[in-house]
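Peer 1: pasted the sequence and its predicted model underneath.
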Amino acid sequence: MTARIDAHQHYWRTARGDYGWLSPALAPIHRDFGPADLQPLLLRHRIDATILVQAAPTVAETRFLLDLAAATPSVAGVVGWAPLAAPDAVAQVAALAADPLLVGLRPMLHDLDDPDWVLGDALPPALQAMARHGLVFDALVRPQHLSRILVLADRCPELRIVIDHAGKPDLRAAWNERWAADMAALAARPLVCCKLSGLLTEAAPGADVAVVAPVFTQLLRIFGAERLLWGSDWPVLNLAADYDRWVAVTETLLQPLRAAERKAILGGAAARIYLERRGRRLAGC
């Protein structure tokens, strides 16, 4: 039986002080979240493991998450952060990659003022180091960044890239043809994958299956089940819905698929993309 994996969740401790985006205005999530908060949800939905993703652009937070993961059996891997444009980026990537629980790195691209930052001349050595160490590049982007990620994928064809939250199409309006075209171009690159996550927070309040279904249909068509990874984006998800609601929405979307496709999206793809390249396996995968 394939293990079920939530490929995108967060923990944070606000007193650490490096979550610049996490303001009191985000009241539903402006508090500490840790394993004890998520574990009942994982048990209720029979989720075996998670990929824990960074929420602050600091190496200190990445170390905090790695320590937390080492003490939390449900965490299968950590997507952290490193200063990829720094002069010593290659050494920093190597140092972080020495921890087998690190499975990827994520610059917070959608928070940067310059959408072309990811194409800067300083980045290729760090990106090549990531590929050598079997690390995934998680792309936290908005639609305007997708064309840049396409260039990045062509410049670094050995680097596996995962597009977070389906590239954040604007579901409050109709998701546009530019998003669809750029995602299709990315999907044509075999090492680019995509997360089925974070969509309810891009939609109007109360969004249901009908709102998400066109995006899911497009993603399934262009990436196929083997390159789609289900994730919750919890607890950011709580800004729009809750874990139970997102599980219900996605189970409805996945119900018509073949069993093998559902297993791939719900855990098989995450195990292959994040864990196997780091020499790690979960029971059942």
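Peer 2: Thanks, I have it.
Peer 1: from here on, contacts and neighbour counts on C-alpha atoms
Peer 2: Will do.
Peer 1: skipping adjacent residues, who's closest to the residue lying farthest from the centre of the chain in space?
Peer 2: Farthest-out residue of the chain from its mean C-alpha position, per CA atoms, centre = their mean: residue 87, at 26.3 Å. Using CA to CA, 6 or more residues apart in numbering and skipping the chain neighbours, the partner closest in space to residue 87 is residue 122 (7.8 Å).
Peer 1: take the one below as the second:
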Amino acid sequence: MQIIDAQIHLWAGENAPSHHGRAPYTVESALRDMAEAHVDRAVNCPAIWDAGANDYAVEAAVRHPERFATLGWFPLDEAADESLVDVWLDRPGMLGLRFMLAAPEMADHLASGGLDWLWAAADRRGIPVGLMVLPPYLSAVGDIAARYPDMRLLIDHLAVNPFEKLPAAAAHLDALLALARHPNIGVKATGVPGMATDSYPFVSTHGVLRRVFDSYGAERMFWGTDITRLSCSWREAVTMFTEELPWLRGRDLELVMGRAVAEWIGWR
């Protein structure tokens, strides 16, 4: 079984937000940790807090194309337009895009239609777009998915606020599960140990995972870590899924642990 982490951040600078404690997190660090955890590949979402992270992502993909692929980002400011999408997709290892839309001003753009040019561009190209959004904006994501059915969306971290613990962390779960009716929405089960109220194997989160699996299925639920903000080991984040969820076995396990995300983003 090939194991592919659906979201990590690589960066070479010293700065990082306080909840991403492994700074910097270099290619060499990731390869060492992946070997220890038996993780074969990882989807790099370049760190938004490091100005050089996008260029570093290209370097990682050029040096290790079999290990790292990228969902990149660019500033969604007044100068951004559709031409940037093609510029980004021409970079080595770049399979799609990923944006953090959790800040109020960006989330308002999401809901108001101010980013429709971006969704239209992704739709025309049939590319994946990752989104970090918070629960109040999930209905807007559903509207976008309905209007642009040829792009594939990935919702980060089950839309869980990384600073919240259960049960508050999953108060929005019904709204997230309602989006499963859109076949072009998938969810990253990333950062899951971070919302747990107990230690490994984080049994407090297992019911949430089962509900997500029952709604989205193995083809649209993607295991991953966001490893630099987790206090557990990468190996524990793997075995939590591969050994501790008795209902996740066989082909379904293979899909959730990597095959599905590779197909979703076109990483052949």
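Peer 2: That came in fine, so what should we check first? Here the structure is a predicted model, which is why all the values come from computation and not from measurement.
Peer 1: ok, back up a step: list the contacts of the residue nearest to residue 87 of the first structure.
Peer 2: By CA atoms under 8 Å, 6 or more residues apart in numbering, the contact set of residue 122 of the first structure is 84-87.
Peer 1: across to the second structure, which of those residues hold up?
Peer 2: Compared against the second structure with both residues aligned by TM-score structural alignment, their matches' CA atoms under 8 Å, those retain none of their contacts.
Peer 1: among those, name the buried ones.
Peer 2: 84-85 (16 or more other CA atoms under 10 Å).
Peer 1: quick one: which two of the contacts of residue 122 of the first structure are the most distant?
Peer 2: Pairwise distances across the contacts of residue 122 of the first structure peak at 8.5 Å for 84 and 87 (criterion: CA to CA).
Peer 1: need the helices for the stretch 51-200 of the first structure, in chain order.
Peer 2: 59-70, 89-97, 124-132, 146-155, 177-187 (DSSP state H, counting those that start in this stretch).
Peer 1: may I see the buried residues of the last one?
Peer 2: Going back to what we said before, that points to helix 177-187 of the first structure. Quick answer for helix 177-187 of the first structure (16+ other CA under 10 Å): 179-180, 182-184, 186-187.
Peer 1: so what touches it?
Peer 2: Outside helix 177-187 of the first structure, the residues that touch it by CA under 8 Å, 6+ apart are 143, 146-147, 149-150, 153, 167, 169, 192-193, 218, 222-223.
Peer 1: ok, these vs residue 25 of the first structure, which is closest?
Peer 2: Using CA to CA, the contacts of helix 177-187 of the first structure come closest to residue 25 of the first structure at residue 169, 23.1 Å.
Peer 1: wait, residue 58 of the second structure touches residue 93, no?
Peer 2: Yes - if you go by CA atoms under 8 Å, residue 58 of the second structure and residue 93 touch, sitting 6.4 Å apart.
Peer 1: hmm, back to that, nearest to residue 73 of the first structure, of the contacts of helix 177-187 of the first structure?
Peer 2: residue 193 (25.7 Å).
Peer 1: what about the closest one, distance to residue 137 of the first structure?
Peer 2: As judged by CA to CA, to the nearest Å, residue 193 of the first structure and residue 137 of the first structure stand 10 Å apart.
Peer 1: same check, this time on residue 267 of the first structure
Peer 2: According to CA to CA, residue 267 of the first structure and residue 137 of the first structure sit 18 Å apart.
Peer 1: hmm, back to that, neighbour-wise, which of residue 58 and residue 93 of the second structure wins?
Peer 2: residue 93 (25 against 22; other CA atoms under 10 Å).
Peer 1: just give me the match in the first structure for the more buried one.
Peer 2: Matched across to the first structure, residue 93 of the second structure falls on residue 101, judged by TM-score structural alignment.
Peer 1: who are the neighbours in contact with the closest residue to its match other than its chain neighbours?
Peer 2: Among residues not flanking residue 101 of the first structure along the chain, residue 77 sits closest, at 4.8 Å (CA to CA, 6+ apart). Contact partners of residue 77 of the first structure, counting by CA under 8 Å, 6+ apart, are 50-52, 69, 101-103, 274-275.
Peer 1: change it to 6 Å
Peer 2: 51, 101-103 (CA atoms under 6 Å, 6 or more residues apart in numbering).
Peer 1: hmm, back to that, between residue 193 and residue 137 of the first structure, which is the more surrounded one?
Peer 2: Higher neighbour count among residue 193 of the first structure and residue 137: residue 193, with 27 against 24, using other CA under 10 Å.
Peer 1: the aligned partner of the more buried one in the second structure and residue 56 of the second structure, how far apart?
Peer 2: With TM-score structural alignment as the criterion, the equivalent of residue 193 of the first structure in the second structure is residue 186. As judged by CA to CA, residue 186 of the second structure and residue 56 of the second structure stand 27 Å apart.
Peer 1: aligned to the residue nearest to residue 101 of the first structure, what sits in the second structure?
Peer 2: Aligned counterpart of residue 77 of the first structure in the second structure: residue 69 (TM-score structural alignment).
Peer 1: next: residue 159 of the first structure.
Peer 2: Looks like residue 159 of the first structure aligns to residue 151 there (TM-score structural alignment).
Peer 1: tell me how far that match lies from residue 181 of the second structure.
Peer 2: In terms of CA to CA, residue 151 of the second structure sits 15 Å off from residue 181 of the second structure.
Peer 1: on that earlier part again, corresponding residue for the residue nearest to residue 87 of the first structure in the second structure?
Peer 2: Residue 122 of the first structure maps onto residue 114 in the second structure, by TM-score structural alignment.
Peer 1: residue 267 of the first structure now?
Peer 2: Taking TM-score structural alignment, residue 267 of the first structure has residue 258 as its aligned residue in the second structure.
Peer 1: residue 6 is in contact with its match, correct?
Peer 2: No - at 7.5 Å, residue 258 of the second structure and residue 6 do not qualify as touching, with contact defined as CA atoms under 6 Å.
Peer 1: still on that earlier bit, show me what contacts the match of residue 267 of the first structure?
Peer 2: If a contact means CA under 6 Å, 6+ apart, then residue 258 of the second structure has 3-4 as its contacts.
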